[in-house]
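1. sharing a model that was predicted from the sequence below.
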Amino acid sequence: MAVDYTIRDGVAVITLDNPPVNGLGHSTRLGIVEGIERANDDATVAAIVITGAGKAFGGADITEFNTPKATQEPILVTVIKVLEQSAKPVIAAVHSVAMGGGLELALGAHYRVASKGAQIALPEVKLGLLPGAGGTQRLPRVVGLETALNMIVTGTPVMSEKLAQTALFDEMADGDLLDAAIAFAKRVAANGAPYPNARDRKIEHPNAAGFIQFARNSVAAIAKNFPAPHKCIDAIERGVLEGFERGIALERECFVALVQTPESRALRHAFFGERAAAKIADVPSSTPTRKIEQIGVVGAGTMGGGIAMNFVNAGLPVVLLETKQDALDRGLATIHRNYEAQVKKGKLAQEQVEARMALIRPTLDYADLKQADFIVEAVFEELGVKEQVFRKLDEVAKPGAILASNTSTLDLNKIAAFTQRPGDVVGTHFFSPANVMKLLEVVRGEKTEKDVFATVMQLAKKIRKTAVVSGVCDGFIGNRMIEQYIRQALFMLEEGALPAQIDRAIEKFGFAMGPFRMSDLAGNDIGWAIRKWRYREQPDLHYSRVADRLCETGRFGQKTGAGWYDYQPGKRDAQPSKLVDDMIVAYSREQGIERRKIGDEEIVERLVLSLVNEGAKILEEGIAAKASESIWSI
């Protein structure tokens, strides 16, 4: 049984014990109902406390997604009704993490006591769903319409102390949570019934209808292609304007409809794929890992600086190496500027900026990397340059240090061979901007030791990256797929489309960013360098040269203020460029290509299928072990 039942000082304690997040699977739900009934039948029990074992209060049981057990009674809606109808007061002792179904369960209790630092969220929207057990109705009634709507539509966690003054929590525990919850339970039991239910509270807002319309307009602008946020607002609105019962009925109707949408199926597939990506067949979770306390980063450019930020954000000190003082100064200034931008947006406090900058030790001397446990190079993408760096690292790095390359295309086995310790060499391909992009390709060389691999996968989790395992090939997974995607986009430019149309079509389809906005963000010079290498090594491979024409004018993207689009100083908004559009049309004319009208459907089909086809080849070749690894690389 995934639930433990004990009695402490006249209070029944129901403890969810279904690691890792105390998922509300069928056995857990059944155990809760049986525990409530048992406590109500016991004359010696005055009240009931529900809490979670370990590092979570509770959450959804993802192992039951798409299985018959997910709809087997008692479903969560039934469990919550049992809590609400309990003759004895039910108190949820919330700690660590209460998300999704875990938060909905807590909302069904009569009272809630919380510890500080607990993460509170209804993240179902991230799976293309909405809360299906009353979350859209009960949360607005306890935290207010505006706070609840923001939480539900974004799925973003909120710390418990930020909700301390709302009716979500009746008490914040200073000491031991369970002790505080039991003491609270005894007090409310002594006061006697009736006990409050969140469903009975009124939603008070000075202009509820107006605020909901404002929220609807905002969602239309940022999530127009995803139905779940819109359905969340629909359900909340119904509950606000027509009451709890009408609201929860629509919530259920919307939930059932959303489960069948292609958007939700795709998001759930990606969700499971992300978790599967961390599991490596021949590297079990019990594999010993190396201690990582000191990081070294070679190269303070755009990529190196972004990589350094990942580690200091996680509290790991970084020695940042450059060959020239002006490059080092420029890199540090860029890092500081990136942090200051977060301060302006309210995402960081000024003292946090100073603390993170203090974790970076700049240097021009390789000897300062001697104590580093993990060293990653982020230097120019040329094998000769990588050779110089790795031969030097082999000389100075201590035994057992992991040497990582951020190469995006080069042969990791050749790089490892530049050292006397190829087993310690691994690829860690960050994507630009490295401090923002979630994906990290972990490239496994022929001689990479298993403990090195296990350590890097663990480290990726610490710096909050989604790690995808790749074998060694030209471009690995992500860049290899993206190269064909970009190649197809360039063909369409010379055939008749323009950058804004192509980006708009694929973004409408659901991509966060089109190929040309993406290229401007990453830097068009990077792709240019790769193409020039392709022209030498694979002269029979056909490419459109229109992107080369762009780069020859120095339009490398956002970093130069001009790329496929124009950019105003200090802004990232892509403005279509007449100069570029004219250049494309002229290029087609020079090549003798008669331009034609290309529809959005053709654009989407050609771009998506280029990814699909290359992904299939990568799987067939064994570069990726699972299809989900190709998904997470695009």
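-> It's in. Numbers count the residues shown, from 1 in each chain.

2. please count neighbours and contacts with C-alpha atoms only from this point.
-> Fine.

3. quick one: contacts of stretch 555-572?
-> 499, 516-517, 519-525, 550, 554, 573-577, 580 (CA atoms under 8 Å, 6 or more residues apart in numbering).

4. try 7 Å this time
-> Residues from elsewhere that reach stretch 555-572 (CA atoms under 7 Å, 6 or more residues apart in numbering): 499, 516, 520-521, 523-525, 573-577, 580.

5. of those, keep whichever come out buried.
-> For those, a neighbour count by 16 or more other CA atoms under 10 Å gives the buried set as P499, F516, D520, L521, G523, N524, D525, A574, P576, S577, V580.

6. all strands for the stretch 51-200 of the chain, in order.
-> Counting by DSSP state E, counting those that start in this stretch, the stretch 51-200 of the chain has strands at residues 90-94, 97-99, 111-115, 119-121, 158-159, 171-173.

7. mind checking how far the shortest one is from the chain centre?
-> Once both centres are worked out by CA atoms, centre = their mean, to the nearest Å, strand 158-159 turns out to sit 17 Å from its chain's centre.

8. endpoints of stretch 538-557, how far apart?
-> 26 Å (CA to CA, to the nearest Å).

9. now it: how far from the chain's centre is it?
-> On CA atoms, centre = their mean, the centre of stretch 538-557 falls 33 Å from the chain's centre.

10. what residues sit buried inside it?
-> S544, R545, V546, A547, D548, R549, L550, C551, R555, F556, G557.

11. quick one, what contacts the third one?
-> Going back to what we said before, that points to V546. With CA under 7 Å, 6+ apart, V546 has these contacts: I584, Y587.

12. how about 8 Å then?
-> L490, L493, E494, I584, Y587.

13. ok, second structure coming up, stack it against the first:
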Amino acid sequence: MAVTRRKQGMYGYVELTNPPVNAINRDMRQGLLDAVKWAEDEGLERVILSGAGRAFAAGADAKEFDGPPLEPHLPDVLNAIETSHVHWVAAIHGPALGGGAEIVLACRYRVAHPKALIGFPEVTLGVVPGAGGTQRLPRLVGMEQALALIPTGKPVSGVAAKQIGLVHEVDEDPVAFAEMTNSEWLGMAVPVGELNTGEAAPELFAAARATADQKMRGQIAPQRAIDLLELSMTADLAAGMAEERAAFLELRTQDQARALRHAFFAERGAKAPDWLTATPKDVASVAVVGGGTMGAAIAYAMLNAGLSVVLLETDADGVARARDNVEKIVAASLKRGLISEEGAADRRARLTLSHDYSDAGQVDLAIEAAFESMDVKKQIFAKLEAAVQAGAVLATNTSYLDVNEIASALQAPSRLVGLHFFAPAHIMKLLEIVRGDATSDEALATGFALAKTLRKIPVLAGVCDGFIGNRILARYREAADTVFMDGSTPWEVDEAMVEFGYAMGPYEAQDLSGLDIAHANRRRQDATRDPNRRYIPIADRMVELGKLGRKTGAGWYRYPGGNGKVEDPIVADLAIEEAHFAKITRTDYSADQIRHRLLLAMINEAAAILGEGIAQSAADIDLVTMSGYGFPRWRGGLMHYADTLGAKEVLAGLEALCAEDPLVWAPSQVVKDCAAKDIRFADWTPA
């Protein structure tokens, strides 16, 4: 049963029981409605409502997301709870999210564990609250707080909920507190729906809309949520809830909601493949080789997870630089309130910095995070293999290099796995786990276990140049450079992709990372580059001019005084010059044409990656592109977006572009297969 109930004296105890997180389904809604009648028939004084296990109720049951709404509907259930003659008391521990938080609002009295989590994340799934959240919350906590919670989807702790008036009390044992609550207090508690929202200045809504537009650009639901909150000031509860319900039902069937649900399920399903049954090594201590920006951030991610870390550098000066790099991250975390001074001291105590590899002799895992040079990495792994214990797993953080070649330098290549972190490594959620030809199942399983420890999203990748993400990124940049040379500017390309939903376009992003990084990678590929493939030399000329991006004050854009970017006519002239040298007649691309080319280029490359087995599924490619490369989450990731276009349309677009360059635009076999079979990329499987 999704709802259990029992009577003890004049008290009724109702418990939500749909493990693991008490998701709200039809059975639970019916059980709650039945419990309302039961409590009234029994003449109870109060009902104490709680959740079984580790949650109160963490939102709607995902199994019902794509089906039609089933009676009884949650708004009707909650209205019954709120208007009941029996006082319902919410005893909240763990998450009370979405519909779970709306249940809380319908109760007469609310008590929460200090670490409970109460929130309305509906906008992150492309919808708005559908059972009174936008109408009851401002009546309870005021409009300013409601605008801080609902359009952002951010939850609050039990302690914070007490501070803003969302719950009456906080206690370590909410059920026991609910039992002891004075009956007079319950009688004095007014149903939330009978409270007044009050007045809020137009500037408050304007600020909320600006924040939503900035942080959730292109998304419909946050703005609709703000509309509904504003409505609560003038509409009575019934009228406001009717408007809210209509908006909820409309939004849940739209593309954005489908895409965000897909992203949600893909992230929830990100785990080790079923065939990987090996027991991972228990990792309590980690060595990180390289104390630069990336290595220091990887080390800090390990410290955040409670692990002990040995950070290795080449000499004393390198150790000092590594210490400074870690301390910068500690200082930033302190400034943002992410850690306390005690937390900072604890992290420092678990960190050892050294240039002596023997200090890493007892670690369980060693991660190389050095410069992208095959020779350098082979030298490091020779030292690591000699220094660490025989059972330790070895990992490389390489972004592009051949994991198999790195492993060949080891006496035991089965120990090596690729762990490709994304910058900044202590913040970015994605972790590409690269399986080399010799990688043991234990090493691979250890990578997935580490991802869980670090709370990262793991994606299994095969060995190729750039793995999944950087290989797609390279094709994205190649297509952008071709458009730039043949008739556009970096800022026009960037603007087109920002309009699509990226936080920044490919050129501004490259200015952030540094043009020298991509330049070094191109030089590494010179010997193996197909001579028949068109090469765009503009970026090489940028490096020759010293225009390396933000760090030099100028890249594709200029950054005068270290402030915001400005367009640079010199850069635009470079494309005109190179087009002249190549005898190309430039054209004027529209924003739609730019997007068409760049997106088809990425989709085709991703389909090839899928066909080669580098990625295990289209959903894995979606995770990589969303979590590591800025593809708009509300479009569901690259391959989900491709499925909204349809394989036939993708194929037709590629075939049309083949007229200008049959080598670069040749459709992958996976695109052809999906078009011929009229199936989604998500449903494609190897023959």
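-> That came through, no problem. Computed from a prediction, not measured in an experiment: that's the story for all the values here.

14. can you pull the TM-score for these?
-> Aligned and superposed, the two chains score 0.93 in TM-score terms (TM-score structural alignment, normalised by the length of the first structure); 624 aligned residues with a CA RMSD of 2.3 Å.

15. dump the strands of the stretch 51-200 of the first structure into JSON lines; add mean neighbour count as well.
-> Supplementary listing: the strands of the stretch 51-200 of the first structure in JSON lines, determined by neighbours: other CA atoms under 10 Å:
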{"stretch": "strand 90-94", "mean neighbour count": "29"}
{"stretch": "strand 97-99", "mean neighbour count": "26"}
{"stretch": "strand 111-115", "mean neighbour count": "26"}
{"stretch": "strand 119-121", "mean neighbour count": "24"}
{"stretch": "strand 158-159", "mean neighbour count": "16"}
{"stretch": "strand 171-173", "mean neighbour count": "19"}
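
16. with distance to K279 of the first structure added, can I get these in CSV?
-> Output for the strands of the stretch 51-200 of the first structure, formatted as CSV (distance: least, CA to CA, whole Å):
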stretch, distance to K279 of the first structure
strand 90-94, 30
strand 97-99, 23
strand 111-115, 33
strand 119-121, 26
strand 158-159, 29
strand 171-173, 37
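
17. name the helix or strand for G564 of the second structure, please.
-> Using DSSP states H and E, G564 of the second structure sits in no helix or strand.

18. mean per-residue distance, the helix ranked longest in the first structure to the second structure?
-> Using DSSP state H, we find that the single longest helix of the first structure is helix 600-621. Aligned to the second structure and superposed, helix 600-621 of the first structure gives a mean residue distance of 1.0 Å (mean CA distance after the TM-score superposition for the first structure).

19. how far does that helix sit from the chain's center?
-> Centre-to-centre, helix 600-621 of the first structure and its host chain are 24 Å apart (CA atoms, centre = their mean).

20. what's next to that helix, contact-wise?
-> Identification of contacts with helix 600-621 of the first structure by CA under 8 Å, 6+ apart yields 477, 480-482, 484-485, 488-489, 492, 501-502, 505-506, 509, 624-627, 630.

21. got it, and stretch 66-78 of the second structure?
-> 26, 29-30, 32-33, 99, 102-103, 106, 130-132, 241, 253.

22. before we move on, back to that, could you tell me where the longest helix of the first structure falls in the second structure?
-> Under TM-score structural alignment, helix 600-621 of the first structure corresponds to residues 591-612 of the second structure.

23. and for stretch 131-138 of the first structure?
-> The alignment of stretch 131-138 of the first structure onto the second structure (TM-score structural alignment) covers residues 129-136.

24. tell me which residues of that stretch are tucked away?
-> P129, G130, A131, G132, G133, T134, Q135, R136.

25. so what's the second one up against?
-> The reference is to G130 of the second structure. Taking CA under 8 Å, 6+ apart, one finds P75, G99, M241, E244, R245, A247, F248, L249 in contact with G130 of the second structure.

26. what residue of the first structure takes the place of the last one?
-> The one in question is L249 of the second structure. L249 of the second structure maps onto V256 in the first structure, by TM-score structural alignment.

27. what do you get for the second one?
-> Using TM-score structural alignment to pair residues, one finds that G99 of the second structure aligns to G101 in the first structure.

28. which of the contacts of helix 600-621 of the first structure count as buried?
-> Buried, going by 16+ other CA under 10 Å: 477, 480-482, 484-485, 488-489, 492, 501-502, 505-506, 624-626, 630, out of the contacts of helix 600-621 of the first structure.

29. now do the helices in the stretch 151-300 of the first structure.
-> Assigned by DSSP state H, counting those that start in this stretch, the stretch 151-300 of the first structure shows helices spanning 177-191, 208-222, 227-242, 244-259, 262-277.

30. how far away is P262 of the first structure from G117 of the first structure?
-> 36 Å.

31. scratch that, G132 of the first structure
-> 25 Å.

32. so what's the residue nearest to the spatial centre of the first structure up against?
-> Geometric centre of the first structure, nearest residue: K438, 6.1 Å, by CA atoms, centre = their mean. K438 of the first structure makes contacts with R464, K465, T466, as judged by CA under 8 Å, 6+ apart.

33. coming back round to it: go through the helices of the stretch 151-300 of the first structure and name the closest to V425 of the first structure.
-> Set against V425 of the first structure and scored by CA to CA, those come closest in helix 262-277, at 20.7 Å.

34. just checking, what packs against the closest one?
-> strand 466-470, helix 627-631 (3 or more CA pairs under 8 Å, 6 or more residues apart in numbering; DSSP states H and E).

35. mean deviation of it from the second structure?
-> Relative to the second structure, helix 262-277 of the first structure is 1.9 Å off (mean CA distance after the TM-score superposition for the first structure).

36. mind listing what's buried in that helix?
-> E263, S264, R265, L267, R268, A270, F271, G273, E274, A277.

37. touching that helix from outside, list them.
-> The contact list for helix 262-277 of the first structure, computed with CA under 8 Å, 6+ apart, reads 126-129, 226-227, 258-259, 466-469, 626, 628-629, 631-632.

38. pretty sure V376 of the first structure contacts V297?
-> Yes - under the criterion of CA atoms under 8 Å, V376 of the first structure makes contact with V297 at 5.1 Å.
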